[in-house]
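K.L.:
Quick one: sequence and predicted model below, then my questions.
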Amino acid sequence: MSLLVVGMSHRTSPISVLERAALDGTGARQLAAAACSSGSAAEAVVLATCNRLEVYAEVDAFHAGVRDLAAAISGSTGLPVEELGEHLYFHHGERAVDHLFTVAGGLDSMAVGESQVLGQVRAALRRGQEDGTVGRTLDHLLQQALRVGKRVQTETGLDRAGHSLVEAALDGAEAVVGDLAAARALVVGAGSMSALAATTLHRRGVARVTVANRTPARARRLAEAVGGDAVPLTDEAALRAALAAADVVVSCTGAVGHVLDARAVAAARAERPGRGGAGPAPQLVVDLALPRDVDPAVAALEGVVVVGLAELRERLARTPSAPGAGLGAGLALARAIVEEEVLAHQAEQRAAAVAPTVTALRSLARDVVDAEVGRLRSRLGADADPRTVAEAERAVHRVVDKLLHTPTVRVKALAADGEHGASYAAALRELFGLEGESSLDSRAGAVGALASADVSSSASVAQVLAAVPAPVPTAPPAPPADGGAA
């Protein structure tokens, strides 16, 4: 068995596909159950967020696992596999572990470093535990992922990076729009970064904050938290009016494609009041999304100043004392933490994989000792001194324990430090005539199947499925020569 993740996210799918594939908690439960009932997955857990849908599963075969997980996603979302294939990605084995830890650390999020994803991973684990789709392997792995995510937050401060970016973006706002106490702001989006922007604007004393979002209920909740109002992002007239009134616009929706294009902003500026009889009053547009929410052509509109993530990071790099200036260093440290934790997980898995060999070796030794002690007792008879027999038995056990100490400790150390543990375990099994196969060999076989497929995790699921040869039809049995019933 080995770990496989098949999924889609803001990095591979347009917002239209992500919206159609979105699942609530009930849908996520049903998808995990479908994955487990497919025949390929022994355990499964589903991570479903506003910009991510992933199935993590323990599978015994790579190609069958990809095929069955993709089919389960298709069945749960109603999207055909043919349409989903180019948007779905996969990670297998160690790369799947690295991906999960990266996600839990907030490094694969739309807003890098955001901590909301930890709660989403925790909710996914809880659903799997309640429904029985998560067993010992995935339970342990997701608990590790939660610990890695918490460690990234604690040791890097990346969970504060988003706050620093918002603060840095607004530091130059008054130079563009004047006194913030008399300004109005529009926040496009209602996710964690948008919520941070809205609360920061409110704390800085902005006169009024309006929130626009595709889901009106989420927009209203965020607007109420800052004493503002909400408009549907899909209502062009309402959005244009909010854009025309806003001095500061902050956008971070997680959409693929431009949410604010030059045509919409130009139309809003045509309705925007001027300042002192001149043209429309200046506006600051802050784009915190990746990919960008704001059409680059907006920056060419007269009176509009656009600030994006690239500009913010350059500004912070030029000013080491500015808030969030350590973002780059924080990202590097976070990545180092993830790599360290992945290596630790691999060492733990390798050590656990040779445990059956150690157990079998010690069991064999125990059987040999018990047999020899039994023969000794039989030879000495009932008149033998019990203390002498007991001391002889202890001496035999001590000798065997000392003889087994070095090979058992060494095989665990080799497994933890590198790939030699598998060959050492195989040698022990061969030398001592131990039956069965180590679980590490089984895992290596699963990964070997992936290597022989001549694909990598950078390929899409569609490419993997296309590489699977069509099943050869089984010919019906030939009728008996005499034409009678078989």
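P.N.:
Perfect, thanks for sending it.
K.L.:
C-alpha from now on. contacts and neighbour counts both.
P.N.:
Fine.
K.L.:
what about the strands in the protein?
P.N.:
Using DSSP state E, the strands of the chain run over 2-9, 41-49, 52-59, 89-92, 184-188, 208-213, 229-232, 248-251, 283-287, 304-308.
K.L.:
Identify whichever of those strands lies nearest to Arg122.
P.N.:
Of all these, strand 41-49 sits nearest to Arg122, with 9.4 Å by Cα to Cα.
K.L.:
chain center to the closest one: distance?
P.N.:
Offset of strand 41-49 from its chain centre (Cα atoms, centre = their mean, to the nearest Å): 11 Å.
K.L.:
now swap in stretch 418-433 and tell me
P.N.:
34 Å.
K.L.:
cool, and stretch 445-454?
P.N.:
22 Å.
K.L.:
all helices of the stretch 251-400 of the chain, in order?
P.N.:
For the stretch 251-400 of the chain, the helices defined by DSSP state H, counting those that start in this stretch cover 262-270, 309-318, 327-353, 355-380, 386-417.
K.L.:
try this one next to it:
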Amino acid sequence: MSLLVVGLSHRSAPVSILERASLPSDTQAKLLQDTLAAEPAAEATVLATCNRIELYADVDKFHAGVAELSTLLAQHSGVGLEELTPYLYVHYEDRAVHHLFSVACGLDSMVVGEGQILGQIKDALALGQDLHTAGRLLNDLFQQALRVGKRAHSETGIDRAGQSLVTFGLEQLAQDTAVENWAGCKKALVIGAGSMSSLAAATLARAGVAEIVIANRTLARAERLAEILAEPGGTGVAARAAEMVAVGDELGRADIVVSCTGATGLVLTGDAVEAAAAGRDEPLYLLDLAMPRDIDAAAHRIPGVRLVDIESLADASADAPMAHDVDQVRGIVSDEVAAFGAAQRAAHITPTVVALRTMAADVVASEVARLEGRLPGLDDKQRAEITQTVRRVVDKLLHAPTVRVKQLASEPGGAGYADALRTLFDLDPETVASVSRADLNDADVKNRGRV
């Protein structure tokens, strides 16, 4: 089996395609279940954010895997395959590992170095584990990606190179305006109560906004976020929750609006924004971080309204900052990809080595039993000494070859050594497979406790 990723992102597709190809959480679950039902895939998980959709799978056939995963992405995203195909990218084996590690470090983000992607990778792994679609390969891969991302942020200055999308968006919103900071804003309206909206609310609170209103379809989540913001141990800002039906009224009283929901249609229409902007003395600032968009793009043409959305952020992030830090992170990624590949290749041969030693132990037991039949006068001490001697001989004969074959297997192109061992020693394929299944079950238990 081999690692394959098929996806699209802000680097490969225009925002108009990304908007239409977004995957709600229930659709992600159905996509993974259908991927496992497809013949080429043994395990799978999906990384879906506001600016990328990537389907990771362990497949036994490359071309069939690419065709199947591409078709499944098209079916579940609602974008036709012919329209979607030009924007898809494919990564295989080490290139797929390199891609995910780069993503985890923020190298492939719209804002280079942003750290929120680590939480999204963790969510992708958790989804695969909850649905039992992520097996040993994807568990190992995503766990290691999280470690690589954390290493990049702790060992380099990539954090200086990038900001969160929220911070970057607020900075872009303030450019070419009279706003020096957001402390002068009396009221902020945050639409949505997910991770991005929560980050936006906390960022605005720390910036000194006087009041924050959280509007969400599930009022309880909005109330909980408002409570956290208002707690003395939190930001201490004046915060309250509002139902979505009250967004129109709240919009008219807000100075800045940040929206990031999972809605499939517009949350704020052009007419609603125009009505809110009418008669205002101060500009109305709108930051749309949703994909697909929450705020009508026509709002940027309304007098007194300043709108920044994902599309304009993509244009503004074209400059590559902090080249030295980025180069450092790239070095970390390259080293970690090599180490991960070596570990996976070594792990691939382990079941074969275990099966070989099991066969050797069975031969020893059989020969000792035959000897006991021919020499019935052996006492317990003699029998134990003979058994131990035979075992030592077998262990010494197997030690150097098994150590060396593990070393060779960890090198590029070393996958064939497992096949060679099975052929040379005529090992039972089912015995090898049973060891693999046992290892997989053990790994699943351990990995589920680490997320």
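P.N.:
Arrived safely, thanks for sending. Note that this is a predicted model, so its numbers are computed, not measured.
K.L.:
What does the superposition give as a TM-score?
P.N.:
Once superposed, chain against chain, the TM-score is 0.69 (TM-score structural alignment, normalised by the length of structure 2); 391 aligned residues with a Cα RMSD of 4.7 Å.
K.L.:
returning to what we had before: turn the strands of structure 1 into TSV, including mean neighbour count.
P.N.:
Formatted as TSV, those follow (neighbours: other Cα atoms under 10 Å):
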stretch	mean neighbour count
strand 2-9	25
strand 41-49	26
strand 52-59	24
strand 89-92	24
strand 184-188	27
strand 208-213	26
strand 229-232	22
strand 248-251	27
strand 283-287	25
strand 304-308	20
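K.L.:
Report the contact partners of the nearest residue to Gly149 of structure 1 once chain neighbours are set aside.
P.N.:
Excluding its sequence neighbours, the residue lying closest to Gly149 of structure 1 (Cα to Cα, 6 or more residues apart in numbering) is Gly105, at 4.0 Å. Neighbouring residues of Gly105 of structure 1 by Cα atoms under 8 Å, 6 or more residues apart in numbering: 113, 115, 118, 148-150, 152-153, 334, 338.
K.L.:
Ok, His10 of structure 2 next?
P.N.:
Applying Cα under 8 Å, 6+ apart, we find His10 of structure 2 in contact with 18, 51-52, 110, 314.
K.L.:
ok, those in structure 1, which still hold?
P.N.:
Contacts conserved in structure 1 for the contacts of His10 of structure 2, using both residues aligned by TM-score structural alignment, their matches' Cα atoms under 8 Å: 18, 51-52, 110.
K.L.:
Turn the strands of structure 1 into CSV, columns for distance to Arg263 of structure 1.
P.N.:
CSV is the format used below for those (distance: least, Cα to Cα, whole Å):
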stretch, distance to Arg263 of structure 1
strand 2-9, 28
strand 41-49, 31
strand 52-59, 30
strand 89-92, 34
strand 184-188, 17
strand 208-213, 18
strand 229-232, 19
strand 248-251, 16
strand 283-287, 15
strand 304-308, 13
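K.L.:
Out of those, the one nearest Ala360 of structure 1 is which?
P.N.:
From the strands of structure 1, taking Cα to Cα, the stretch that ends up closest is strand 2-9, at 22.7 Å.
K.L.:
which other helices and strands contact the closest one?
P.N.:
Where contact means 3 or more Cα pairs under 8 Å, 6 or more residues apart in numbering; DSSP states H and E, strand 2-9 of structure 1 is packed against strand 52-59, helix 62-77, strand 89-92, helix 94-104, helix 439-452.
K.L.:
right, so of the ones you listed, which gets closest to Gly135 of structure 1?
P.N.:
Among these, the nearest to Gly135 of structure 1 by Cα to Cα is strand 52-59 (9.4 Å).
K.L.:
can you count the residues close to whatever residue of structure 2 lines up with Val368 of structure 1?
P.N.:
By TM-score structural alignment, Val368 of structure 1 lines up with Val363 in structure 2. Val363 of structure 2 sits with 14 neighbouring residues when counted by other Cα atoms under 10 Å.
K.L.:
out of everything not next to it in sequence, what's closest to Glu435 of structure 1?
P.N.:
Distances taken as Cα to Cα, 6+ apart put Arg429 closest to Glu435 of structure 1, at 7.1 Å, once the chain neighbours are dropped.
K.L.:
give the contact list for the residue nearest in space to the middle of structure 2.
P.N.:
Structure 2 has Ile121 as the residue nearest its centroid, 2.3 Å off, counting by Cα atoms, centre = their mean. Shown in contact with Ile121 of structure 2 (Cα under 8 Å, 6+ apart): 47, 104, 142, 146.
K.L.:
Surely the third one and Leu125 touch.
P.N.:
It refers to Phe142 of structure 2. Yes: contact criterion Cα atoms under 8 Å: Phe142 of structure 2 and Leu125 qualify, at 6.4 Å.
K.L.:
When those two are compared, which one has more neighbours?
P.N.:
More crowded of Phe142 of structure 2 and Leu125, by other Cα under 10 Å: Leu125, with 26 against 23.
K.L.:
Distance check, that one against Asp395 of structure 2.
P.N.:
Separation of Leu125 of structure 2 from Asp395 of structure 2 (Cα to Cα, to the nearest Å): 40 Å.
K.L.:
And for Ala215 of structure 2?
P.N.:
Distance, Ala215 of structure 2 to Asp395 of structure 2, by Cα to Cα: 68 Å.
K.L.:
again with Ala226 of structure 2
P.N.:
Going from Ala226 of structure 2 to Asp395 of structure 2 by Cα to Cα gives 65 Å.
K.L.:
try Ala298 of structure 2
P.N.:
Look at Ala298 of structure 2 and Asp395 of structure 2: by Cα to Cα, they are 76 Å apart.
K.L.:
for Asp60 of structure 2, same thing?
P.N.:
For Asp60 of structure 2, the distance to Asp395 of structure 2 - Cα to Cα - is 35 Å.
K.L.:
And for Lys150 of structure 2?
P.N.:
For Lys150 of structure 2, the distance to Asp395 of structure 2 - Cα to Cα - is 41 Å.
K.L.:
Could I get the contacting residues of the closest residue to Ala433 of structure 2 other than its chain neighbours?
P.N.:
With sequence-adjacent residues excluded and distances taken as Cα to Cα, 6+ apart, Ala433 of structure 2 is closest to Pro351, at 7.5 Å. By Cα under 8 Å, 6+ apart, the contact list for Pro351 of structure 2 reads 432-433, 435-436.
K.L.:
is it true that Val5 of structure 1 touches Phe62?
P.N.:
No: counting by Cα under 8 Å, Phe62 is not a contact partner of Val5 of structure 1; they are 10.5 Å apart.
K.L.:
I appreciate the help and will end here.
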